[in-house]
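Participant: following is a predicted model, sequence given first.
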Amino acid sequence: MVSTQVHQRVAVTDAAASLVRDLTTKHGALMFHQSGGCCDGSAPMCYPIGMFTTGPSDVLLGSMNVGLDDLVEIYMSESQFEYWKYTHLTIDVVAGRGAGFSVEGPTGMRFLTRSRMRDQAELEHFGLASA
């Protein structure tokens, strides 16, 4: 798995990183926004920089290094982040076609988010551990 720091909010699998590199060749620099819908609508959406505008209510979860010159930033709405702040997210890719305008749609693959609860060290690092 590709990693950008010791304690991180989000990571990317090698398979997803490979697809991001391929998509970057075709579309230019990319970014992700973890959408807040249900079912397919809760998938990480991948957009060329400038196609999706983040606002003051979006949280930068982190940046992933997929082996390119630039890091790929991942965002989520602030209200959704309140629900997910105790989880570590991993962007992965599987065969299939997702919904929405994410750039991987025509490839026959779709991004998805896998999550797990943070361990104690991660909770402490992000100031989420209870006393």
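Facilitator: Alright, I've got the coordinates.
Participant: contacts, neighbours, all on C-alpha from now
Facilitator: Fine.
Participant: so which strand or helix has residue 18?
Facilitator: Using DSSP states H and E, residue 18 sits in helix 14-27.
Participant: that helix: what's the following helix or strand?
Facilitator: Next along the chain after helix 14-27, taking DSSP H and E as the criterion, comes strand 30-34.
Participant: only the buried residues of that following strand, if you could.
Facilitator: By neighbour count on 16 or more other CA atoms under 10 Å, the buried set for strand 30-34 is 30-34.
Participant: before we move on, what about stretch 42-62?
Facilitator: For stretch 42-62, the neighbour count (16+ other CA under 10 Å) marks 43-48, 58-62 as buried.
Participant: also this one, for the comparison:
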Amino acid sequence: MTPADHPEPTPTATDAQTVDITVAAGELIRRLRSMHGPLMFHQSGGCCDGSAPMCYPAGEFRTGGSDVLLASLAVEGVDERIPFWMSTSQYELWRHTRLIVDVVEGRGSGFSLEAPEGVRFLIRSRLI
């Protein structure tokens, strides 16, 4: 799987959405949802994989006053929307971009649900 296999995002709620997903990310999200139930994303901006979006069972990662809810992703085949959170400090750096959740081969953080699948979520961005 290469970025060329799925370069265009699949729209989520509206064209004005700040977070989109690629076709490959949508497929992985549906698979993870079937295994783990409702999901959530959080992107912290910390070191190592901290700048990659982490996928957790909904409510597993505690958000608070230092986090921003950027989007509630509508993923085809998933009944509920999936919240996408980002730390406020990371948001300040990325606030002028449209984020695109994609999937690439390789292991990311062991805390994100996709880690055992041999792939990891990755953020691509475009200026808005």
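Facilitator: Great, that's in hand. These numbers come from a predicted model, not from an experiment.
Participant: about what we covered before: touching the helix holding residue 18 of structure 1 from outside, list them.
Facilitator: The set of residues external to helix 14-27 of structure 1 that reach it, using CA atoms under 8 Å, 6 or more residues apart in numbering, is 1-2, 30, 48, 66-68, 91-93, 103-104, 111.
Participant: who's sitting farthest from the centroid in structure 2?
Facilitator: residue 65 (19.9 Å; CA atoms, centre = their mean).
Participant: what's the match for it in structure 1?
Facilitator: Superposed on structure 1 with TM-score structural alignment, residue 65 of structure 2 falls opposite residue 56.
Participant: name the SS class of its match, please.
Facilitator: coil (DSSP: H, G, I helix; E, B strand; the rest coil).
Participant: isn't residue 126 of structure 2 right up against residue 97?
Facilitator: Yes: using CA atoms under 8 Å, residue 126 of structure 2 makes contact with residue 97 at a distance of 5.2 Å.
Participant: anything in contact with each of these two?
Facilitator: Shared contacts of residue 126 of structure 2 and residue 97 (CA under 8 Å, 6+ apart): none.
Participant: settle it for me: which of the two has more neighbours?
Facilitator: Neighbour count, other CA atoms under 10 Å: between residue 126 of structure 2 and residue 97, residue 97 has more, with 15 against 11.
Participant: which residue in structure 1 aligns with that one?
Facilitator: By TM-score structural alignment, residue 97 of structure 2 lines up with residue 87.
Participant: contact partners for its match?
Facilitator: Contacts of residue 87 of structure 1 by CA under 8 Å, 6+ apart are 9, 115-118.
Participant: with those residues in mind, which one is nearest to residue 82 of structure 1?
Facilitator: residue 9 (13.0 Å; CA to CA).
Participant: what's the counterpart of the closest one in structure 2?
Facilitator: So, by TM-score structural alignment, residue 9 of structure 1 is matched to residue 18.
Participant: SS state for the closest residue to that match other than its chain neighbours?
Facilitator: Excluding its sequence neighbours, the residue lying closest to residue 18 of structure 2 (CA to CA, 6 or more residues apart in numbering) is residue 98, at 4.8 Å. Classification of residue 98 of structure 2 by three-state DSSP places it in strand.
Participant: any idea which residue sits dead centre in structure 1?
Facilitator: Nearest to structure 1 centroid, counting by CA atoms, centre = their mean: residue 74, 4.7 Å.
Participant: I figured residue 32 of structure 1 hits residue 72, correct?
Facilitator: Yes: if you go by CA under 8 Å, residue 32 of structure 1 and residue 72 touch, sitting 7.4 Å apart.
Participant: which residues in structure 2 form strands?
Facilitator: In structure 2, the strands defined using DSSP state E lie at 9-10, 19-22, 39-43, 54-57, 67-73, 82-87, 97-105, 119-127.
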